Structure formats: structure tokens, C-alpha cells
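Next comes the sequence, and after it the predicted model I'd like to discuss.
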Amino acid sequence: MRIIGGTLKGLRLNPPKNLPVRPTTDLAKEALFNILLNQIEFEGIKVLDLFSGTGNISLEFASRGAAEVISVDRSIHCVNYLKDTSRQHKLDQVKVYKEDVFKYLQMETEQYGLVFADPPYDLNKIPEIPKIVFERNILLPGALLIVEHQSMQNISQHPAFVEQRKYGHSSFSFFRAAE
């Protein structure tokens, strides 16, 4: 795992082996950020990273100039790793919370320029993520929600669905808030 762009480009991340994660592959992450490069301005964006795990995506956004990155995961080991890594690389804009993502979303009152969710693939509540994000008005007008999931899963039923991009067994489904 490595940071592929921004001020920390090339930094190798070496999380402990015992973390309960399935990190986004470098190939899929590179493809995702190439897509985003043409759709959003990284500098100054406020990002919500749900099921943040190792913080691979959070750190990538911070490296690329995000003003604030809120990372939420229920594993204390993941939370501690991401806090330590952020502190070590002086990424003060990364704020990490140990919380169940669905409980967090029910309490969230802020709006974001981008929400990224990488839930465990076997989680049966994945289709609820877009529903909750849009019901709670968590995206700024025109902002994106991106949900990573198994390619065989279809979560395109939400009216804000834009497209699905497949990278082997992983897919990114994109949803856009109305302008």
C-alpha cells in the first residue's frame, strides 16, 4: 500500500498484519483518483471516509490537500494506526473517530464535498449507505458519494446513482447530490 499522489506521494504504508481490513488495492485506488482528478478539486475539500480501516483513502486525500478528512471506523486498532500515521506525517486535517458508521451517520450534521465508504464486502447493509447519506443531507450540492463494494453486487437503485466502475472483484459506485 502506498500514497500515489500529493505531498506524500510514494510513501509506503505498513499497517500491522492483524487489522480487520481489506484495503483498496493500489490499482483500484489509482484508477479512482484518476477519475476524481477530473471531477473535483482536492485542495480545500472536506471529506468523510466511512469504514476507513488503515486510512489508505483518508491519507491519500490529506496528501492531496484536503482541508479536513473525517475518518470513521469501529476497530480501535485501525483508529490507533490511522491516528499514529497522521500524527507521524503531520496531517492535522485528519480526524479519526472510533464509532459504528451507521450510528455516526445518524448523528452527523456536517456536509461534505465527498463521502467515501468502503464497508466490509459481506455487510448486508451496504445499499443503506446511499439512502442514509442522502436522507441526512450529508453531501454539499453537487458533491459525490462513492461506495466500494463487490463487483457482483448492484447498488444502483438509488435515484442519485451515476455510474459503477469495476476493477476486478471490486467496484466503485458513484452517487451525486443535486446542484
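Perfect, thanks for sending it. Treat the numbers as computed from the prediction; the structure is a model and nothing was measured.

CA atoms for contacts and neighbours, from now on please.
Noted.

quick one, what contacts residue 174?
144-147, 161-164 (CA atoms under 8 Å, 6 or more residues apart in numbering).

Relative to residue 3, how far out is residue 153?
28 Å (CA to CA, to the nearest Å).

If you count surrounding residues, which of those two has more?
Comparing residue 153 with residue 3 by other CA atoms under 10 Å, the one with more neighbours is residue 3, at 22 against 13.

Does the residue nearest the centre of the chain fall in a helix, a strand, or a coil region?
The centre of the chain sits closest to residue 116, judged by CA atoms, centre = their mean, with a distance of 3.0 Å. Per DSSP: H, G, I helix; E, B strand; the rest coil, the secondary structure class of residue 116 is strand.

so what's it up against?
Taking CA under 8 Å, 6+ apart as the criterion, residue 116 is in contact with 47-50, 145-148.

rerun that using 6 Å as the cut-off
Contacts for residue 116 (CA atoms under 6 Å, 6 or more residues apart in numbering) come out as 49, 145-146.

Then residue 147?
Contacts of residue 147 (CA under 6 Å, 6+ apart): 117, 172-173.

Repeat the analysis, applying 8 Å as the threshold.
Taking CA under 8 Å, 6+ apart as the test, what residue 147 contacts is 116-119, 172-174.

For burial, what's the neighbour tally of the closest residue to residue 171 other than its chain neighbours?
Sequence neighbours aside, residue 151 is the residue nearest to residue 171 in space, at 4.9 Å (criterion: CA to CA, 6 or more residues apart in numbering). Residue 151: 17 surrounding residues under other CA under 10 Å.

so residue 151 touches residue 170, yeah?
Yes. Counting by CA atoms under 8 Å, residue 170 is a contact partner of residue 151 at 5.0 Å.

try it against this one:
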Amino acid sequence: MKKKLGSIRIVSGKLKGRKIYFQDSEGLRPTADRVKETLFNWLMFKIHDKNILDLFAGSGNLSFESLSRGAAQIELIEKEQRTFKTILENISQLNATEINAINQDSFDYLTSTQKKFDIVFIDPPFNKELVQKSIDMIADRDILNPDAYIYLETESSLTQLEIPSNWKLVKEKKISNVMIKLFQVNN
């Protein structure tokens, strides 16, 4: 693998200590270790053998951490070509056959997918007004399994979101300039 601008360590599970690499690109903001640790503590007993959708995957950080912790299948969606190419290199290096990486716009993917998921990660580039559109599209599509979890990672200044009435807030935390929230679907 050629030299990259950055790397992220997988913090737990079967791939603990391994690194994934990423190239810098506009809006790419890999989830910080402290945020990632909090998220996966929340999901600790919920991720094993689950089907996961990682929208706006960026570096693929959340997908690779999920894989390491026992997720069954992961759909990783990233539209930026250079970033996607690096994700494919990381998948190959880690022999991550459970990750299906798709080079597509997340909204286009949501429009066309027929799959169902147990956990959805929504972590788009900040300050681009992508979070509410993601929430709305997921709520309008039949892609969530019963009792599914939805993780939002947003800029802390984003305070006005319309959340579907059947999404129950389970956990939330502000870490630096990032707000993270975990919802569970009540069917």
C-alpha cells in the first residue's frame, strides 16, 4: 500500500491494533478514538452478528471497527472516488470479506436498496445539511429491522432535527465539537 496521509487504529475486537489508512479529502473527518470508544461501548452487546449500513463512510473507520467486533455484514457507502479506492485497499489488506463497499452517493443508495439493517451509521460531512435528509429518507424507506439502532454523529451546533416518532433516543453525548446520539426504532 502506498504512503497515506493518515491512519486510524482499530481499538477492540479481532482486529485490535490494526491500522486502516485514509487520504485527506474535503469533509473527511474520521471519528475520533474517544467518540468511537463511546459509541462502541453503547453498542457493545448489540453489534455481534448484525447487518450494518455505514452511510457517508469516509475512511471506513466505523465499518472496520464494527467488523472487528463481530458484525455479520456491512454495507459501506462512500461516493468520493479517491477515498473509496483507499477503502478497497484497506478491505484487501485486512481480508474484510464481510464489508461490501459501494462507490455511490448515500442518498442514491437509500433510494435503491432493498436490504434491511440492524444498525445504521449516519456520520456525514459537517455543515452540509445532510443529516435531516438522511433521517427523512431512512424513515420513508423500509430498510430497518425491528428494534434497529440509528447512530448520528453531527456538529454540536446542529440542534434542530426532526426525529421520527418511533425513534427513541437511547444515549447522547457531546464530545468537544461533536454531538453523538443513538436511537432505537420502536415498532
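Ah, there it is. Just so it is clear, the structure is predicted and the values come from calculations on it, not from any experiment.

TM-score, when you put one on top of the other?
With the length set by TM-score structural alignment, normalised by the length of structure 1, the two chains reach a TM-score of 0.92; 176 aligned residues with a CA RMSD of 1.5 Å.

The residue nearest to residue 171 of structure 1 maps to what in structure 2?
Counting by TM-score structural alignment, residue 151 of structure 1 corresponds to residue 156 in structure 2.

corresponding residue for residue 69 of structure 1 in structure 2?
Using TM-score structural alignment, residue 69 of structure 1 pairs with residue 74 in structure 2.

Give the next helix or strand downstream of the helix or strand hosting that match.
Using DSSP states H and E, residue 74 of structure 2 sits within strand 73-77. Next in sequence after strand 73-77 of structure 2, counting helices and strands by DSSP H and E, comes helix 81-94.

That following helix vs structure 1, average distance?
Comparison of helix 81-94 of structure 2 with structure 1 after fitting gives an average deviation of 1.1 Å (mean CA distance after the TM-score superposition for structure 1).

which is the next helix or strand following that helix?
Counting by DSSP H and E, what follows helix 81-94 of structure 2 is strand 99-102.

contacting residues around that following strand?
With CA under 8 Å, 6+ apart, strand 99-102 of structure 2 has contacts from 63, 67, 73-79, 84, 87-88, 91.

Need the max-distance pair from the residues you listed.
For the contacts of strand 99-102 of structure 2, the farthest-apart pair by CA to CA is 67 and 79; their separation is 20.7 Å.

the more surrounded of the two?
Shown here are residue 67 of structure 2 and residue 79; by other CA under 10 Å, residue 67 has more neighbours (25 against 17).

how about the more buried one, secondary structure?
helix.

Next, the contact list for it, please.
With CA under 8 Å, 6+ apart, residue 67 of structure 2 has these contacts: 73-74, 96, 98-99.

Could you check how far it is from residue 183 of structure 2?
21 Å.

can you give me the strands in structure 2?
6-9, 19-22, 51-55, 73-77, 99-102, 117-122, 144-155, 167-175, 178-185 (DSSP state E).

out of those strands, deepest packed?
strand 51-55 (a mean of 25; mean count of other CA atoms under 10 Å).

Where does that strand end up in structure 1?
So strand 51-55 of structure 2 sits over residues 46-50 in structure 1, by TM-score structural alignment.

With structure 2 overlaid, report how far the matching stretch is off on average.
Mean for stretch 46-50 of structure 1 is 0.4 Å (mean CA distance after the TM-score superposition for structure 1).

Show residues contacting that stretch.
Residues contacting stretch 46-50 of structure 1 (CA under 8 Å, 6+ apart): 57-58, 61, 66-73, 101, 112-119.

Let's see that with 6 Å instead.
In contact with stretch 46-50 of structure 1 (CA under 6 Å, 6+ apart) are residues 67-72, 112-117.

Now render these as a markdown table, adding distance to residue 37 of structure 1.
A markdown table is the format used below for the contacts of stretch 46-50 of structure 1 (distance: CA to CA, whole Å):
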| residue | distance to residue 37 of structure 1 |
| --- | --- |
| 67 | 16 |
| 68 | 18 |
| 69 | 17 |
| 70 | 20 |
| 71 | 21 |
| 72 | 24 |
| 112 | 17 |
| 113 | 14 |
| 114 | 13 |
| 115 | 15 |
| 116 | 15 |
| 117 | 18 |
